[in-house]
Each structure stands twice: as structure tokens, then as C-alpha cells.
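> Here is a sequence with its predicted model. Questions after.
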Amino acid sequence: MTVVFECIYDDERHFGLGVPEAGAPLRLYPLAGDTLAALLTAAAGDGADTADLLTRGRAAVDVPAADRHRARPLPPLLPAHVGDALVSGFMMTHNVKVGAEVPDQPNWFVKGLGDVLKVPGEALSVPGDAVAVCEEAEVVLVYVGDERGTPRYAGYTFGNDVTDIGRFKQHAGHLSYAKLCDAGVASWLHLGEPPRTVTGEVTVERGGAPAWKGPFTTGVDALHYDLPTMMSRLFSYEALHRPGRVHYVYIGADRSSFHAGFRIGDGDRVTIDVASHGVRLSHPLVWTRRPGQD
């Protein structure tokens, strides 16, 4: 399966192929004014090898391992203007969370625009008056609006849908507030169909030492709902149609540290090791100032 990523190198957008190994050199290709989203759209309709089409006619730029810090990773297909990206998701989608009586479509929520997405290493902001915060290790589907605005599937990545679950538990109608935390996202876009099974482990560190660990299972097979139906119903709404808009849709999570009785605190670091796909996300969590604080 082809995997692509984007980064800023020498003040210009570049892309690369595959998930680079830690400490290894990078091979990048300048976008030179193009967008990766547009290139992928063109490649999808060609039928030829995607990697070959993306790199054809582009001179490779080899970045030594010692200079990798100069390549700043970006969320997959992030538009130049963060207002052209919408970050949203579904809740209570997994079999382990669904009760006897369930709606025919899970609840949908909005987390924000493109600036709520944080790549590994960046801090995830949490409202200062949060009640009880948890991580949510999830598959993230990425869609791009075509020339008519209809969202078209581009690929998937992985993320951490940080949630004030305590606020939601206090009042189910406050889901929209509970979700207004930053979202972690991996830089690697996998161009295949959404994965059926994803497994890994979450580690929460406090003061530099592990404070909680737990496994997770997600992916299409873990969902109570039919994923194509979920997405087609969501994108049937014209309000979500805009040419070039990039949608990042978090499709729900397994049980979290909250369900195990653990409470994440300000300054904790959450690491999601997606072992089945060789992807790792690690973020410190930072509480913002509470309302009224100086």
C-alpha cells in the first residue's frame, strides 16, 4: 500500500513516500506550487502506479538524518488555509460501547478547523475547566471536496481524539463542548481502503514515567455500524460540500484510560503505538487557563 506524507522543508512544501524509520534520512519531492490533494485526485483516475505518477518529473531531495529536524511534518493534505479543513467525528460507534437500543446513525460532532490538528510531538490543548479528559485512539478518514464540492475519499491515517469525557458524562447534551479539545494526527496518509483491524497500546506518562498502559482495538471490524453508510449519510448534507475542502473524520474509539479508572492530568504525555501499522503518536497535554484566570 502506498503511504504519503507532507512536510515543510527549506520553507517550501515537499512530500515523501512511506513511513520513514526513526533516525533515517528522508527522500522528499518538492510540490513546486502543486497540492498533494490535487495530485492524488489526478493519480486516482489514471490507473497507473500512484508512487510513479506522484514523483514523475520531480527531482528528489535527499535530507540527511542529521538534518531531519529541518523537515517539519504536516497533517495529511492540510490546506494552506486552515479554514478549508474541517475536523469532525462520530461517537459511540464501536461494538464494545453500543447498548441494546442504538440509533441507525451514530452522533456526529465537530472538533474545529485545521488548526486543531497537531502532529506527533506538538502539545494538545485542553480547556482549563475540563472535568475529566481521556485519549481516544482512532482511525481518521480523509476526504477532499471535488470540483463540485462532493467529498471524495483520499485515504486514512491515525489520531488521538482528546475528549472531556467527564463533561459528556455530566450532561449528554454537552458532547459538542466535550469535543472542543485539540486532536492528535499522524502525518502518514495510507491510500488504501479503511483498515479492518487496528491494534496497539496507549501509554500515559506522568513526570517522565509510565502511569497507565492499556491495549486498544479499532478498525472497520470493530464498528457496530456500516462505515460506508455512515459516511454517505454524513456527506449527503450540502452544508459539508465545498470544492477543495479537506475533511478529517475520526470514526470512534475503543475503551480508554478513563474507562479503566485513570484520570489524565495537565502535563501528562499520551503515546499511541499503532503496532499493527507501525505508526506512533506522542503528545503532551496542556490545560489552558480557566475562564477568569489572569
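Nice, thanks for sending it over.

> Could you use CA atoms for every contact and neighbour count after this?
OK.

> Could you check how far residue 126 is from residue 30?
Distance of residue 126 to residue 30, computed by CA to CA, to the nearest Å: 35 Å.

> higher neighbour count, those two?
residue 126 (23 against 20; other CA atoms under 10 Å).

> The more buried one against residue 179, yeah?
No. Residue 126 lies out of contact with residue 179 (CA atoms under 8 Å); the separation is 9.7 Å.

> now the strands for the stretch 101-250 of the chain?
Assignment of strands within the stretch 101-250 of the chain using DSSP state E, counting those that start in this stretch yields the ranges 108-113, 117-118, 124-126, 137-145, 151-161, 183-185, 189-190, 198-206, 209-218, 246-253.

> Quick one: closest of the ones you listed to residue 293.
strand 124-126 (15.1 Å; CA to CA).

> can you count the residues close to residue 18?
So residue 18, with other CA under 10 Å, has 15 neighbours.

> Do I have it right that it meets residue 4?
Yes. Taking contacts as CA under 8 Å, residue 18 lies within contact range of residue 4: 5.8 Å.

> mind listing what residue 159 touches?
136, 137, 138, 139, 140, 183, 184, 185, 186, 250, 281 (CA atoms under 8 Å, 6 or more residues apart in numbering).

> Comparison target below:
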Amino acid sequence: MLLSQFKRADGSVAVVCREGTEAAVVKGAESTYALAQKAANTGRSLSAVIAEHGLGEAVDLPRLAAEGRLILPIHHPDPAHLHVTGTGLTHLGSAAARDAMHQNMGAPTENLTDSMKMFRMGLEGGRPVAGQPGVQPEWFYKGNGHALVHPGQALVAPGFAEDGGEEPEIAGIYVISDKGQAARVGWALANEFSDHITERVNYLFLAHSKLRQASYGPEILVGDLPRDIRGTSRIKRGGKLLWEKPFLSGEENMSHTFANLEHHHFKYDLFRQPGDLHVHCFGTATLSFADGIHTEAGDVFEIEAAPFGLPLINPLAFAQKQSAAVTVQAL
């Protein structure tokens, strides 16, 4: 089952449920978030809650996408209560991509030591016995709901950014029940948009490089995630293909289990606050930047993988550069 959302002509949100090629509006659904919270707080599955609502009129998802009417497949009514986070060095080959990204830009080998140590820790302890915690991964914060852009909309690099690069990932979508229990809604394609030039200056700038916009969707896969996911990441410039590369995800291609990554995120009380929504990106081993690609305004990122329905497409834009420092008002 795949879930998505679109804006009606009157500005209201409609939730769409898709099975195969058949897509229809979920009757009486205020939002995907409302459906998920209902499921989490009643102990029922999301599919059962949707079945209770029933399906209404059929919709043409590709047409809605072409018209720019698809929005994020789930959102929080208060963007400050949506957390966008991620983990890195979780995929087999991700350390090699990180090495290539730094070395291709002339970074000294000794700067990579901590990354390689973290990757090896994951290989050795990222797949613990079920029910037991393993080694914790690299973790980072990207922002809240204000940092998200809808599928089809531009990912905007800030004026001080050095780069705007795609990262094709799988994101886990979670709501927190009224009792503080994390509940997984499903999985979605994500573009964990980052600034790789800033990161390569010094690895301690990773936190800065991740404070960028992101996008996910257009559809959420509800249910089990395939263990072997094979997708494609591409960049188009002027309507022509600039770069394309397959990417792998799913536990068969990872050094960590999803259960271990979820544990090390939700072990913090901060991330189990009732009513909150989480979008957690699980990492990648495929970057155009590692292949020497330098993106430009107007480039279009496309990320697709068969289990997730429609591709995630976002153009790239850069905000106007500003030389003046941001000032703080004294009260």
C-alpha cells in the first residue's frame, strides 16, 4: 500500500491510497498524520484504519504530479513538531563514497580516519541479535518541518552554501503516540540534500553541511521494506541527462539493521514526545559529488525505486548570496 497527499482546488488536503495502479481518496481523512495518530493511539494497523474510512473517488497520481499538486505524503500541523534527522556510514560502500568525496577534492588521508573507524564499527556491531542494541551510528540533525519542500518544488541552498548536492536515501516515517510510543508509518524516498564542499573543509563541519532543506515522497510505502532495494539517482541539466547512477539500499546492502538505527534514535526521550512526527534518513553510498559532479541552479534531481511508486523530483536553486553578518537584537 502506498499513501500520498495532494491539495484540492479549495486548498484542503486529500489523502490517497494506492494499491498497484489503482489510486483513490481516503474518505473523511483529514491528513495522513491524522490517520497515523489514530492507528498509533488505538493499537490498530494503518491499513485497518484506512479500511474503516473506506475509499472514494479515483485519482490520477501522475497527472497530479505533473500539475504540481502533490505535497509531502505526511506533514505535521505544527512544523516545529516535525523532526528531520539522519544517520550516515550505514551502507556497504558508503565509506568508499565518503573517501572518494574527500580525496577527489584533495583532502588529506588522515582526515578520513574517524569516518573509517565509524564505518568499521558498524560492520562489526551494527547488526546485533534481535532485541539487543548494537553499536550506535553516525547521527545528524537536518531541521524541522520548516526545512522540508514538497515533491516537485525546488531545493534551495542558502546564500552562504558552497554546494547543493543530492543524497538518494530511504527515510523512515514515524509518529509518537499519546503514550510516547514510537510507531512507524512507513518508508519513503528522500533527497537528503547536503553541502559536500562545506563538509570536505573539515569533517567537524558535517553538522553545518546537513542543515539544509530536504524532500521526501511523493508516496509512503506502508508495510515491510524489501531487504534489497535497487533504485536510480540522476541529475538532468537543460533537459538532458548529466549524471546517472544506481543506488542500493535495504538491509542486504547495509552495515546496520533498521532496528538498530531506530533504537539509537528513539532511545532519547526527546524523540518520544507525544504527537511529534519524525522523518529519519538512513544513509546512502551514492553521491554525484563523489564522481566529480558540481551542481548548478536549474539542475533537476530525480530519485526513483520501484517499491516506492512515483519518483521524487526536485529542481535545484540557490538563494542570493549575502555578505553582511546576521545580527542579534539585544532585549
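On my side now, so go ahead. Source: prediction; values computed, not measured.

> could the strands of the stretch 101-250 of structure 1 go into CSV alongside distance to residue 277 of structure 1?
Listed next are those as CSV, based on distance: least, CA to CA, whole Å:
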stretch, distance to residue 277 of structure 1
strand 108-113, 25
strand 117-118, 20
strand 124-126, 23
strand 137-145, 11
strand 151-161, 10
strand 183-185, 14
strand 189-190, 10
strand 198-206, 7
strand 209-218, 12
strand 246-253, 16
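
> Out of the ones you listed, flag the one nearest residue 261 of structure 1.
Going by CA to CA, the one of the strands of the stretch 101-250 of structure 1 nearest residue 261 of structure 1 is strand 209-218, 10.0 Å.

> Structure 2: matching residues for that closest one?
Aligning strand 209-218 of structure 1 against structure 2 (TM-score structural alignment) gives residues 240-249.

> ends of stretch 199-218 of structure 2, how far apart?
Stretch 199-218 of structure 2: ends 28 Å apart by CA to CA.

> residues in structure 1 aligned with it?
By TM-score structural alignment, stretch 199-218 of structure 2 lines up with residues 168-187 in structure 1.

> And the matching stretch, what's buried?
168, 175, 177-187 (16 or more other CA atoms under 10 Å).

> In helices only, show me those residues.
Assigned to helices by DSSP state H, the following of the buried residues of stretch 168-187 of structure 1 qualify: 168, 175, 177, 178.

> farthest-separated two in the contacts of residue 159 of structure 1?
Most distant of those, by CA to CA, are 250 and 281, 15.1 Å apart.

> Tell me the spacing between the nearest residue to residue 55 of structure 2 once chain neighbours are set aside and residue 48 of structure 2.
Of all residues not flanking residue 55 of structure 2 in the chain, residue 26 sits nearest, at 4.6 Å (CA to CA, 6 or more residues apart in numbering). From residue 26 of structure 2 across to residue 48 of structure 2, the span is 12 Å (CA to CA).

> Pick out whichever of the two has more residues nearby.
Legend: neighbour count by other CA under 10 Å for residue 26 of structure 2 and residue 48, higher for residue 26 (25 against 11).

> contacting residues for the more buried one?
14, 15, 16, 17, 50, 53, 54, 55, 56.

> Neighbours of the second one, how many?
By that I understand residue 15 of structure 2. Neighbours around residue 15 of structure 2, by other CA under 10 Å: 23.

> cool, the fifth one as well?
Neighbouring residues of residue 50 of structure 2 were enumerated by other CA under 10 Å; the total is 19.

> quick one: the helices in structure 2?
Using DSSP H, helices in structure 2 cover 32-42, 46-53, 61-66, 94-103, 113-125, 196-201, 206-210, 258-266.

> Reformat the contacts of residue 159 of structure 1 as JSON lines; add distance to residue 117 of structure 1.
Putting the contacts of residue 159 of structure 1 into JSON lines (distance: CA to CA, whole Å) gives the following:
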{"residue": "136", "distance to residue 117 of structure 1": "14"}
{"residue": "137", "distance to residue 117 of structure 1": "14"}
{"residue": "138", "distance to residue 117 of structure 1": "14"}
{"residue": "139", "distance to residue 117 of structure 1": "14"}
{"residue": "140", "distance to residue 117 of structure 1": "11"}
{"residue": "183", "distance to residue 117 of structure 1": "5"}
{"residue": "184", "distance to residue 117 of structure 1": "6"}
{"residue": "185", "distance to residue 117 of structure 1": "6"}
{"residue": "186", "distance to residue 117 of structure 1": "9"}
{"residue": "250", "distance to residue 117 of structure 1": "12"}
{"residue": "281", "distance to residue 117 of structure 1": "12"}
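
> So for residue 250 and residue 281 of structure 1, which residue has more residues nearby?
Set residue 250 of structure 1 next to residue 281 and count neighbours by other CA under 10 Å: residue 250 wins out with 30 against 22.
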